[in-house]
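Provided below are the primary sequence and the corresponding predicted coordinates.
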Amino acid sequence: MTRLTHLAVLTAASLLSAAPALGQETALNVAVALPGHDLTPWGMFMAADGVVKTVILGLALASVATWTVLVAKSLELKNRTHAQRAAFEAVDAARTLNEAAADERAARSPLMQAALAELALSSNALNDGEGLKERVASRFNRIEAALGRRMVRGTGALATIGATAPFVGLFGTVWGIMNSFIGIAASQTTNLAVVAPGIAEALLATAIGLVAAIPAVVIYNHFARQTAVYRALVGDTSAAILRLISRDLSRGVRG
């Protein structure tokens, strides 16, 4: 009995002495297993599921579209706002409609062209000043609406991207995590070194979704403010032209 007890004590001591070595070996195996997974964004994308890859590619294309709209729309808004401001300054400084029309900055404005066209069509009805101003104002309303629609063209895509990109990225994340849990069930292991790469690949979709959505929302709000400034300039120009027409009609009545 004493011999058996002594043998048991020796066996337990040998196991206890071997435990740190086993722990070191397990840690070494984990450390060796981790470099097998490329945890850079490109490496996670290449190792991702087909559905997750499709989601990430779609979000990347949406991000490219956002920055393309930013560049193209910024140039368009800058040029049109500059031209509209120059037209307003020319019209506001003129004393008569003919003087304003002689200025090249105002002559290029569709508002001035519409006013001159209506005056030509109403040449035999200039005595009805209120009717003339009403017809010119009607033309201006339609032109202002058309110019406003032209300025917001393309920005609707930014609103769509900003509203849907996070949810599209979340779909890719849910799909990837679902596949990771299926892999856990199949391998019958909960070792973090085994399941972490799949979860990281899934979370990459959400990150790309936020990268696509946040700039789209910021840029859309920026364009909304700039478009409001442009519309205000168009409204100021149309009001200035109507004032010139009213002055000319009053001078005609007095003459």
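Looks like it came in fine. Numbering: from 1, shown residues only.

from here on, contacts and neighbour counts on C-alpha atoms
Will do.

All the helices of the chain, residue numbers only.
Using DSSP state H, the helices found in the chain span residues 2-33, 41-47, 50-93, 97-102, 104-107, 110-121, 129-152, 155-187, 192-254.

any chance of the ones you listed in CSV, with mean neighbour count too?
Below are the helices of the chain laid out as CSV (neighbours: other Cα atoms under 10 Å):
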stretch, mean neighbour count
helix 2-33, 11
helix 41-47, 15
helix 50-93, 18
helix 97-102, 18
helix 104-107, 18
helix 110-121, 17
helix 129-152, 16
helix 155-187, 19
helix 192-254, 19
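
Residue 118 contacts residue 137, correct?
No - the criterion here is Cα atoms under 8 Å, and residue 118 misses it with residue 137 at 10.2 Å.

Show which residues not belonging to stretch 77-89 make contact with it.
With contacts defined as Cα atoms under 8 Å, 6 or more residues apart in numbering, stretch 77-89 is touched by 105-109, 151, 226-227, 230, 233-234, 236-237, 240.

which pair in the residues you listed spans the largest distance?
Farthest apart among these by Cα to Cα are 107 and 226. That separation is 24.0 Å.

ok now stretch 84-94, how far from the chain's centre?
Here the centre of stretch 84-94 is set off from its chain's centre by 33 Å, with Cα atoms, centre = their mean, to the nearest Å.

correction: stretch 20-29
On Cα atoms, centre = their mean, the centre of stretch 20-29 falls 50 Å from the chain's centre.

just stretch 140-149 next, same as before
Taking Cα atoms, centre = their mean, one finds the center of stretch 140-149 at 25 Å from the center of the full chain.

and what of stretch 103-116?
That offset, for stretch 103-116, works out to 34 Å (Cα atoms, centre = their mean).

In this model residue 154 seems to touch residue 69, though I could be wrong.
Yes - counting by Cα under 8 Å, residue 69 touches residue 154, with 6.8 Å between them.

and the comparison structure, right after this:
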Amino acid sequence: MSAPDLSLLGLVLQAGPVVQGVMALLLLASLACWAIAIEKAILLGRLSRQMRRLAAAEGGAAGEGLAAEVQRAAAREWSGGRDPGESRAEYRERIERAMRDALSAGLRGVQGGLPLLATTGAVAPFIGLFGTVWGIMGSFQGIAQAHDTSLAVVAPGIAEALLATAIGLLAAIPAVIAYNRLILRFARLRQEGMTAIGAIGARLSARPPQAATPAAAA
């Protein structure tokens, strides 16, 4: 009787169809999470530059990107001037609200894929554990049929089953780390954007447009 192949590839090939399906699902989820993490890391670099442009008011409202979108939202509210009976504080709040809405919409549009990271991080270990339990059940059935409880008979089946849990952890751990880091960076960028919005709102509300009526500019 030949010795069982206990290499990683051998364990995968010798596993049952259910355990192989669990492994394949976890590997696909892991690949998707890595792709999302890399894409968001590149995107966050671009957003960081956009927030610096917004803080410095560079490029103006005629450019492209999130900074320009926020400045265009501010320009639309500012160009109409203050409404009759509207205080300067209310005028500033209206300008800043338009900018906050534009910033929030822009950030929501680039956060797609983060729920998959969170789901993979939370669920992958349990999916791997399901594959392990299923594989161990199969091993015990094989033991009962062979009437042999020696380690040589038990070890291959248990190793195949435990590999599913290991793959589940390998999929979950990077997904959790990536999700937490990305959420933190998005929160920081949002805070930087809010700080810039406050500065822009204060500047614009103190400088009414030329088209404003005398009453509005008062």
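In hand now; what should we look at? Every value quoted in this text rests on a predicted model; they were computed, and no experiment measured them.

Please state their TM-score.
TM-score for the superposed pair, counting by TM-score structural alignment, normalised by the length of structure 2: 0.87. Supporting figures: 213 aligned residues with a Cα RMSD of 2.8 Å.

Compile the contacts of stretch 77-89 of structure 1 into JSON lines and extend it with columns for distance to residue 164 of structure 1.
Formatted as JSON lines, those follow (distance: Cα to Cα, whole Å):
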{"residue": "105", "distance to residue 164 of structure 1": "42"}
{"residue": "106", "distance to residue 164 of structure 1": "43"}
{"residue": "107", "distance to residue 164 of structure 1": "44"}
{"residue": "108", "distance to residue 164 of structure 1": "40"}
{"residue": "109", "distance to residue 164 of structure 1": "38"}
{"residue": "151", "distance to residue 164 of structure 1": "23"}
{"residue": "226", "distance to residue 164 of structure 1": "24"}
{"residue": "227", "distance to residue 164 of structure 1": "23"}
{"residue": "230", "distance to residue 164 of structure 1": "28"}
{"residue": "233", "distance to residue 164 of structure 1": "33"}
{"residue": "234", "distance to residue 164 of structure 1": "33"}
{"residue": "236", "distance to residue 164 of structure 1": "37"}
{"residue": "237", "distance to residue 164 of structure 1": "38"}
{"residue": "240", "distance to residue 164 of structure 1": "43"}
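
now, which of those residues sits nearest residue 93 of structure 1?
Using Cα to Cα, these come closest to residue 93 of structure 1 at residue 240, 9.3 Å.

And the closest one? What does it align with in structure 2?
Matched by TM-score structural alignment, residue 240 of structure 1 corresponds to residue 199 in structure 2.

list the contacts for that match?
So residue 199 of structure 2 contacts nothing (Cα under 8 Å, 6+ apart).

Okay, it and residue 192 of structure 2: tell me how far apart.
11 Å (Cα to Cα, to the nearest Å).

ditto for residue 112 of structure 2
21 Å.

Next: residue 138 of structure 2.
Distance from residue 138 of structure 2 to residue 192 of structure 2, by Cα to Cα: 55 Å.

residue in structure 1 matching residue 148 of structure 2?
Checking TM-score structural alignment: residue 148 of structure 2 goes with residue 189.

Can you tell me how far the counterpart of residue 25 of structure 2 in structure 1 is from residue 219 of structure 1?
Alignment note (TM-score structural alignment): residue 25 of structure 2 maps to residue 58 of structure 1. Distance, residue 58 of structure 1 to residue 219 of structure 1, by Cα to Cα: 19 Å.

One more: residue 196 of structure 1?
35 Å.

just residue 41 of structure 1 next, same as before
Residue 41 of structure 1 is 25 Å from residue 219 of structure 1, by Cα to Cα.

do residue 6 of structure 1 as well
Per Cα to Cα, residue 6 of structure 1 is found 79 Å from residue 219 of structure 1.

Contacts only, for residue 114 of structure 1.
136, 139, 140.

With residue 163 of structure 2 instead?
11, 132.

Likewise for residue 153 of structure 2?
residue 143.

Can you give the contact residues for stretch 24-33 of structure 2?
116, 117, 120, 124, 127, 128, 167, 168, 170, 171, 172, 175.

need those residues in CSV with distance to residue 104 of structure 2, can you?
What follows is these, written out as CSV (distance: Cα to Cα, whole Å):
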residue, distance to residue 104 of structure 2
116, 21
117, 21
120, 26
124, 31
127, 35
128, 37
167, 36
168, 34
170, 33
171, 30
172, 29
175, 24
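
Quick check: the aligned residue for residue 36 of structure 1 in structure 2?
Mapped onto structure 2 by TM-score structural alignment, residue 36 of structure 1 lines up with residue 3.

tell me, what residue is most central in structure 2?
residue 114 (2.6 Å; Cα atoms, centre = their mean).

corresponding residue for it in structure 1?
Aligned partner of residue 114 of structure 2 by TM-score structural alignment: residue 155.

Give me the distance between its match and residue 70 of structure 1.
For residue 155 of structure 1, the distance to residue 70 of structure 1 - Cα to Cα - is 9 Å.

Same check on residue 223 of structure 1?
9 Å.

start and end residues in structure 1 for stretch 158-172 of structure 2, please.
Per TM-score structural alignment, the counterpart of stretch 158-172 of structure 2 in structure 1 is residues 199-213.
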